[in-house]
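Asks: The sequence and its predicted three-dimensional model are supplied below.
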Amino acid sequence: MTESEFILKDGFEYPNEGKVAWKAPSNIALVKYWGKKPNQIPANPSISFTLNACATTTSLAFQKLDKKSDTFSFDLFFEGKPKEDFTPKIITFFERIERYVPFLKGYHFIIETSNSFPHSSGIASSASGMAALALCLLSIEKLANPTLGEDYLKMKASFLARLGSGSACRSIEGDLIQWGAYEPISKSSDLYGIRYPFRVDSVFKNYHDTILLVHKGQKTVSSTVGHDLMHDHPFAQQRFQQAHHNLDKLKEVFEKGNLNEFIKIVESEALTLHAMMMTSLPNFVLMKPNTLEIINRIWAFRKKSKTHVCFTLDAGANVHVLYPESEKKEVFQFIQDELVAFCENGHYICDRIGHGAKQLKG
């Protein structure tokens, strides 16, 4: 679909007031999106596991104004408290999507949102947060036009979410989501994420992700700044080519259930992401000493145990430990025995592949 097909037509009667709510998951990229063009267009395609437990719950109460405002009218509460530092990001999001959601200035909104995981800690909270908010807005559109199909609404929600946070477009559906124009997938798009269309072996179903919270504080550099550093990066083009190449290889990996090749690709992608940050100008080291200790212990345990445990990283210090359902008992015991000690206050999150966002009672 093209951008113009997401523009809302006039002539619908919108409700005077109401409340809608959605729970949207985070996601963890296997092939990383790093670097973007204007208008939240990715510089390379990516693919991610949708998570289950790591999610944002957002409710959106709306009250029609007496007359359309010149500005956006909303109050925002994060985990029950006003959160003023979120306001500029919401305004930017609303400015980007107003063309596609023209009723925005006709309402006063009360946005109440909360995460099941620490904010700004390397887990994609902006992804789940923007996905949940986009879905709430689409629920209002659906109230005005009940004939809209679910496929269209999911696609538009992914399109809108991307304009708030690029990776948010991968948090609408599950369990394996591809985003970015990629020639072997005819329906792929830079504008929204789609469900991975090729065969996926059952070994990748119910895959586990134990997230080790090495550092729960604010990241040293935001993802936005990190993406911008790719514009003049000396290795940018090689990185973008690598992402395409890894997606090519994953097709056979997923089809045949080749866990050894899966590990090579996923860990290489994680380390490449951090290498790009370390070699940018200015440069950043996002890992912590405990991040490296965890990685080394995973490598040693995998060699000794012959299991298929592996790691990936987002743009932060936390480690996502990935492993198949069949090896859950042995790997989780290893995590408890050897890795939890390197987490901040011993904190970690047990998660697994999920199946996308869910609407809640408003």
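Replies: Received the coordinates, thanks.
Asks: switch to C-alpha atoms for all contacts and neighbour counts from now on
Replies: OK.
Asks: Looks to me like residue 287 is in a strand.
Replies: No. Using DSSP: H, G, I helix; E, B strand; the rest coil, the assignment for residue 287 is coil, not a strand.
Asks: So it sits against residue 319, correct?
Replies: No. Taking contacts as CA atoms under 8 Å, residue 287 lies outside contact range of residue 319: 9.4 Å.
Asks: Compare the two (neighbour count), which wins?
Replies: Higher neighbour count among residue 287 and residue 319: residue 319, with 29 against 18, using other CA atoms under 10 Å.
Asks: isn't residue 356 right next to residue 169, touching?
Replies: No. Look at residue 356 against residue 169 with CA under 8 Å: they stay out of range, at 11.2 Å.
Asks: out of the two, which sits in the busier spot?
Replies: Using other CA under 10 Å as the criterion, residue 356 and residue 169 rank with residue 169 on top: 33 against 22.
Asks: Just the element for the residue lying closest to the more buried one once chain neighbours are set aside, please.
Replies: Nearest residue to residue 169, sequence neighbours excluded (CA to CA, 6 or more residues apart in numbering): residue 158, at 4.2 Å. Under the criterion DSSP states H and E, the helix or strand holding residue 158 is helix 150-164.
Asks: quick one: contacts of that helix?
Replies: 6, 39-40, 89-90, 92-93, 96-97, 126-127, 130-131, 133-135, 138, 168-173, 191-194 (CA atoms under 8 Å, 6 or more residues apart in numbering).
Asks: next one: that helix to chain centre, how far?
Replies: Computed by CA atoms, centre = their mean, to the nearest Å, the chain-centroid distance of helix 150-164 equals 13 Å.
Asks: Could you list the buried residues of that helix?
Replies: Judged by neighbour count (16 or more other CA atoms under 10 Å), helix 150-164 contains these buried residues: 153-164.
Asks: Can I get the residues you listed in CSV including distance to residue 63?
Replies: Formatted as CSV, the buried residues of helix 150-164 follow (distance: CA to CA, whole Å):
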residue, distance to residue 63
153, 22
154, 24
155, 26
156, 23
157, 21
158, 25
159, 25
160, 22
161, 22
162, 26
163, 24
164, 23
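Asks: alright, now check it against this:
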Amino acid sequence: MDAHQFLVNSSLQFIEKASFTWQTPSNIALVKYWGKSEPQIPKNASISFTLNNCHTITTIEFEKIEKSDSVQFDMYFEGKKNEDFKPKIAKFFQRIAEYCPYIFEYKMIIHSQNSFPHSSGIASSASGLSAIAMCLTSLEQQLIPALNSDFVTKKASFLARLGSGSASRSIEGPLVVWGNHPEIEGSSDLFAVPFPHTIHSIFENYQDVILLVDKGEKQVSSTVGHELMHNHPFAENRFQQANENLTKLSKILQNGDIKNFINLVESEALTLHAMMLTSNPYFILMKPNTLEIIQKIWKYRSENQSNICFTLDAGANVHVLFPENEKQNVLQFIENELASFCHKNEYICDSVGFGAKKLENIKVR
């Protein structure tokens, strides 16, 4: 399937008003992507756990207008009009305009809220932009009733990707692959797909506690970080390594080899930050408390024969991953020994989820 498949080729049955509400999750990559080309094409495939509790709920109200030369929309976040978010969303609408020409025919009122504090240091672009994409494709289904649900899901991921690459992985769950990979059937650079194999029971309902080490704005944005991979001396080897790691992880997820899961996932996290350390200009997103937490996780794992491990996104926060059967002990360990390294002792308990949910008879205000 190429991008032309997502163009609107059918006549549209315009309606005067519509409103849709979607809840879409954040996600955490196990094999990372770092480096992309336009338009939002990853340099390597990635795989992520879809989260459950960390999500965005978005309502878009559509009202038919005379066709405009620009997209007409207002943005409200947590109940208040928000002009700061508008430029990013406007850029997103520009990118998707050829695939969603109907956005010039409607005034949109967007209401959005997160289940986690916006200032918590958790990237909300994945959940936020995937929610907008789901609302848009819901409208498209109304305008073209013949569309099937499988196509709509793919198009939502395709659109979300054009706003934020990782947003493509927030439509489905519990494990999602984005990027063309020879051993993942149906995988594509254009949209994300569910991991196609049956996973071992040890990885079902996997737990993720997000330790909020730093709630400040990152010194280097992910967009800039991705761009620095273009001339990175280790870039090509990294892209090859990531694709090889996805092959390994695919087998691990199926056979339940949790020790190798731990090794691969932690290595991927540290390699991501190694790319930042060796960029030019170079930068560090980890904080001293990030390293303290990692050391304590390693110590706990060794002393308790635990299967706890960590991963990192492009920031200082630590995702503590562990199987459900260790939940009670690990949560006690986090409260007793790790919470003090978090900003105001804050952390979020989460687990693997199953993707976007349409919310009926609910509107965000």
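Replies: Yep, that arrived. This structure is a prediction, so every number in the text was calculated from the model and none was measured.
Asks: Can you pull the TM-score for these?
Replies: TM-score for the superposed chains, counting by TM-score structural alignment, normalised by the length of structure 1: 0.98, backed by 361 aligned residues with a CA RMSD of 1.1 Å.
Asks: quick one on the thing from earlier: on average, how far is the helix holding residue 158 of structure 1 from the matching bit in structure 2?
Replies: With both structures laid over each other, helix 150-164 of structure 1 and its partner residues in structure 2 are 0.5 Å apart on average (mean CA distance after the TM-score superposition for structure 1).
Asks: got the contact list for residue 97 of structure 2?
Replies: Residue 97 of structure 2 makes contacts with residue 103, as judged by CA under 8 Å, 6+ apart.
Asks: Can you tell me what it aligns to in structure 1?
Replies: Taking TM-score structural alignment, the alignment pairs residue 97 of structure 2 with residue 98 from structure 1.
Asks: Which residue ranges of the stretch 51-200 of structure 2 form helices?
Replies: 86-96, 125-143, 149-163 (DSSP state H, counting those that start in this stretch).
Asks: Can you check which part of structure 1 the last one sits on?
Replies: For helix 149-163 of structure 2, the aligned range in structure 1 is residues 150-164, judged by TM-score structural alignment.
Asks: Aligned to residue 252 of structure 1, what sits in structure 2?
Replies: Under the alignment (TM-score structural alignment), residue 252 of structure 1 pairs with residue 251 in structure 2.
Asks: Can you classify that match as helix, strand or coil?
Replies: Following three-state DSSP, the label given to residue 251 of structure 2 is helix.
Asks: For the stretch 251-365 of structure 2, which segments count as helices?
Replies: 258-277, 288-304, 327-333.
Asks: Nearest to residue 104 of structure 2, out of those?
Replies: Closest to residue 104 of structure 2 of those is helix 258-277 (CA to CA; 39.2 Å).
Asks: quick one: the closest residue in space to residue 23 of structure 1 that isn't next to it in sequence from residue 355 of structure 1, how far?
Replies: Setting aside the residues directly before and after it, residue 23 of structure 1 is nearest to residue 57 in space (CA to CA, 6+ apart), at 4.3 Å. Noted for residue 57 of structure 1: a distance of 15 Å to residue 355 of structure 1, by CA to CA, to the nearest Å.
Asks: Of the two, which one has the most company?
Replies: A direct count of neighbours by other CA under 10 Å for residue 57 of structure 1 and residue 355 places residue 57 higher, at 24 against 17.
Asks: need the contact list for that one.
Replies: 21-24, 113-115, 129, 132.
Asks: go with 10 Å
Replies: If you count contacts by CA atoms under 10 Å, 6 or more residues apart in numbering, residue 57 of structure 1 has them with 21-25, 79, 112-116, 128-129, 131-133, 357-360.
Asks: Write a PyMOL command that selects only the buried members of these.
Replies: A single PyMOL command selects the buried members of the contacts of residue 57 of structure 1 (16+ other CA under 10 Å):
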select buried, resi 21+22+23+24+25+112+113+114+115+128+129+131+132+133+357+359
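Asks: Inside strands: which ones of the contacts of residue 57 of structure 1?
Replies: Among the contacts of residue 57 of structure 1, the ones falling in strands (DSSP state E) are 21-25, 112-115, 358-360.
Asks: Residue 190 of structure 1: what's it in contact with?
Replies: With CA under 10 Å, 6+ apart, residue 190 of structure 1 has these contacts: 40-45, 159, 162, 166, 169, 178-182.
Asks: so residue 325 of structure 1 touches residue 352, yeah?
Replies: Yes. Applying CA atoms under 10 Å as the test, residue 325 of structure 1 and residue 352 come out as touching, 9.3 Å apart.
Asks: which residues are common contacts for these two?
Replies: Shared contacts of residue 325 of structure 1 and residue 352, defined by CA under 10 Å, 6+ apart, are found at 205-208.
Asks: which residues do residue 287 and residue 319 of structure 1 both contact?
Replies: Residues touching both residue 287 of structure 1 and residue 319 by CA under 10 Å, 6+ apart: 214-215, 313.
Asks: So which of those residues is surrounded by the most neighbours?
Replies: Neighbour-wise, those (other CA under 10 Å) top out at residue 214, 28 neighbours.
Asks: Next up, the contacts around it.
Replies: Contact analysis of residue 214 of structure 1 by CA under 10 Å, 6+ apart lists 121-122, 287-291, 294, 316-319, 339-348.
Asks: Residue 172 of structure 2 matches what in structure 1?
Replies: Match for residue 172 of structure 2 (TM-score structural alignment): residue 173.
Asks: Could you check how many residues crowd around that match?
Replies: Using other CA under 10 Å, residue 173 of structure 1 has 23 neighbouring residues.
Asks: That concludes my questions; thank you for your assistance.
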